[in-house]
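Engineer: got a predicted structure plus its sequence, pasted below:
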Amino acid sequence: MLQTLEETISRLAILDRDVLAIAWLSLRVSLTAVSIGLAVGIPLGAFLAVAIFPGRSILVGLLNAFMGLPPVIVGLVLYLLLSRSGPLGSLGLLFTPGAMVAAQAALATPLVAALTRQVIADAEAHLGEQLRSLGLSAPHRGIALIYDTRFSLVTTALAAFGRAISEIGAVLVVGGNIDGHTRTLTTAISLETQKGDLSLALALGLVLIGLVILVNAVAAILRAHAARAYG
C-alpha cells in the first residue's frame, strides 16, 4: 500500500503525460456536454415552469423520470443510432469524443431541465403575479425569471457537471475506451484497477476529485463576486 501511494504521488509530482492527457479529454468532453445541457435544459425547464398547456404534467413527469435514466441505456441507444447500420452512422461519430459528448449531454440535459423547472417554479410563485400584471407573456416571464434566479442556477450547472464527469457506462459504450483517443478519467480508472495498476488508478482518481473541487470552487467564487456586483 505504501509503495502504491509513493508511485501515485510520483506520477502527480512529475505531471505524468498520460494522466494529463486523460484529464484534459475528460474536462473538455464534460464541459462541452454541460454547455449543451444548459443551452437546452434551462429554456426547456423555464418553459415547463411558466407555461400552461394540455399534457404539461405528463411532460414534467417524463422529465423527472429521465433524471434517473440509466447511463448504459443512453449509451446503448446512441450506439445503435451511431453504428454503421444506424440512421446516424454516416456521421462517423462512434468511438470518438463527439459520441461521448452526446452521451453526457443526453444525461445532463434532463437533470438541468428538471432542476431549472423547480427553481423557476418557485420564483414564479413569488413573482409571477407581478410579472403578469406587467403584461408579460409566458416566454418573457420565463426569460425574466431565468435572469432573476441566475445565481441559483449555478448549482444546477454544478450538478450537471458532476453527473457528466463522473459518468462511465454511456461513454464506455459509445467511446470504446480507446487509449489516447477516447479514454476518460472514469473509464481509465476502471481499466487500470482491473489491470492492477493501482498507482495510476489512484492518481487518476485524485485528479478527478481535484477537478470537481476546482470547478465548484471557481463557480462559488464567480457566484459570490456576481452577487456582490449586482447587490
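Structural biologist: Perfect, I can see it now.
Engineer: going forward, measure contacts and count neighbours with C-alpha atoms only.
Structural biologist: OK.
Engineer: residue 202 contacts residue 9, doesn't it?
Structural biologist: No - using CA atoms under 8 Å, residue 202 is not in contact with residue 9; the gap is 9.4 Å.
Engineer: of the two, which one has the most company?
Structural biologist: Higher neighbour count among residue 202 and residue 9: residue 202, with 20 against 17, using other CA atoms under 10 Å.
Engineer: and the strand or helix carrying that one, which residues are buried?
Structural biologist: Using DSSP states H and E, residue 202 maps to helix 198-230. Buried positions in helix 198-230, judged by neighbour count with 16 or more other CA atoms under 10 Å: 198-205, 207-208, 211-212, 216, 219-220, 223.
Engineer: another structure for you, compare them:
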Amino acid sequence: MDLIIEGVGQAIRLLIQGDPEVWAVTWLTLRVSGLATLISVLIGVPLGVLLAQSRFPGKAVVVSLVNTGMGLPPVVVGLFVTIMLWRSGPLGVLGLLYTPAAMIIAQAVIASPIVMGLTFAAIEQLDPNLRLQILSLGATRWQVYWRLIQEARLSILAAVIAGFGGVVSEVGASMMVGGNVKGLTRVLTTATVMEVSKGNLDVAIALSLILLALAYGVTLVLTVIQQGRRMG
C-alpha cells in the first residue's frame, strides 16, 4: 500500500514539476496512439460498412477473420511489422523500423480490425428496410453508406473508443517495432516496463497512473461527443 501511495505522489510531482522527459513520453504516446486510431477509423469504418452491406459467398469466413483480428496479440503484430520493416524486408528501404512511424503502423494494424468489426456489427443491427428506404429516395450507393454511418454513429463512436483503448495500452508491438529508444520511441507503456525491470516500482506506478489519466481523458472527450450527439 505504501508503494502505491508513493507512486501516486511521484506521479503528482512529475506532472507539477513539469518533468520534460515525462511530458515528451506522454505527448508521444498521445500522438502515436491518436494517429493510429485515426488511420484505423479511415480504414475500418468504410470496410465495416461495405462488408455489412455486401452479399457474397464466403462472407461468414471473412467476418470470422475480422472477428479473429479483433483479438490479434500485439506481439504477433509487432513481429510481422518488424519483419516487413527490417533492413532486408520488403519495406526495409523506407528505414521506418525503430521510429514513431513504425509504431503508428503497428498500432493501426491492431486497431483496424477492432473498428471494422464493431462497425460491421453496428450496421448489421440497423433496420434492414432502412437501406431500401434511402435508395427509394434516389440516393447513390455512397450516399446510402454515409446515411447508414450517421444512423449508427453512436455505436461507431464506441468502436473508435475501443480502438483507441486497444492501442494506447499495448506494449508488445510498440516495444518490438519502436525499440523503446529514449527521446525517440519511448512511450508510457514501454517506459513503465523499463522502470519495472530496473526495480523503480514507484516511477513505474507513476507512469501507469499518467497513462490511465491520459486514456481516461481521451475516452471522456469521445464519450462526451457520443452522448452529446445522442442527447441532440
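Structural biologist: Cool, the structure landed. Everything numeric here is computed off the predicted structure, so don't read it as measured data.
Engineer: can you pull the TM-score for these?
Structural biologist: The TM-score (TM-score structural alignment, normalised by the length of structure 1) is 0.92; 229 aligned residues with a CA RMSD of 1.8 Å.
Engineer: show me what residue 169 of structure 2 lines up with in structure 1.
Structural biologist: Mapped onto structure 1 by TM-score structural alignment, residue 169 of structure 2 lines up with residue 166.
Engineer: give the contact list for that match.
Structural biologist: residue 186 (CA atoms under 8 Å, 6 or more residues apart in numbering).
Engineer: so which helix or strand takes in residue 36 of structure 1?
Structural biologist: With DSSP H and E as the test, residue 36 of structure 1 turns up in helix 17-50.
Engineer: state the distance from residue 7 of structure 1 to residue 53 of structure 1.
Structural biologist: From residue 7 of structure 1 across to residue 53 of structure 1, the span is 60 Å (CA to CA, to the nearest Å).
Engineer: actually residue 103 of structure 1, not the one I wrote
Structural biologist: For residue 103 of structure 1 relative to residue 53 of structure 1 (CA to CA), the value is 30 Å.
Engineer: who has more neighbours, the two?
Structural biologist: Just comparing residue 103 of structure 1 and residue 53: by other CA under 10 Å the higher neighbour count belongs to residue 103, 31 against 8.
Engineer: the more buried one reaches residue 170, doesn't it?
Structural biologist: Yes - using CA under 8 Å, residue 103 of structure 1 is in contact with residue 170, at 6.0 Å.
Engineer: list the residues that contact both of those two?
Structural biologist: With CA under 8 Å, 6+ apart, residue 103 of structure 1 and residue 170 have common neighbours 74, 75.
Engineer: is residue 181 of structure 2 within a helix or a strand, and which one?
Structural biologist: Counting by DSSP H and E, residue 181 of structure 2 is found in no helix or strand.
Engineer: which residue in structure 1 lines up with it?
Structural biologist: By TM-score structural alignment, residue 181 of structure 2 lines up with residue 178.
Engineer: please pull up the equivalent of residue 54 of structure 2 in structure 1.
Structural biologist: Per TM-score structural alignment, residue 54 of structure 2 is aligned with residue 51.
Engineer: I'm done for today, thanks for sticking with me.
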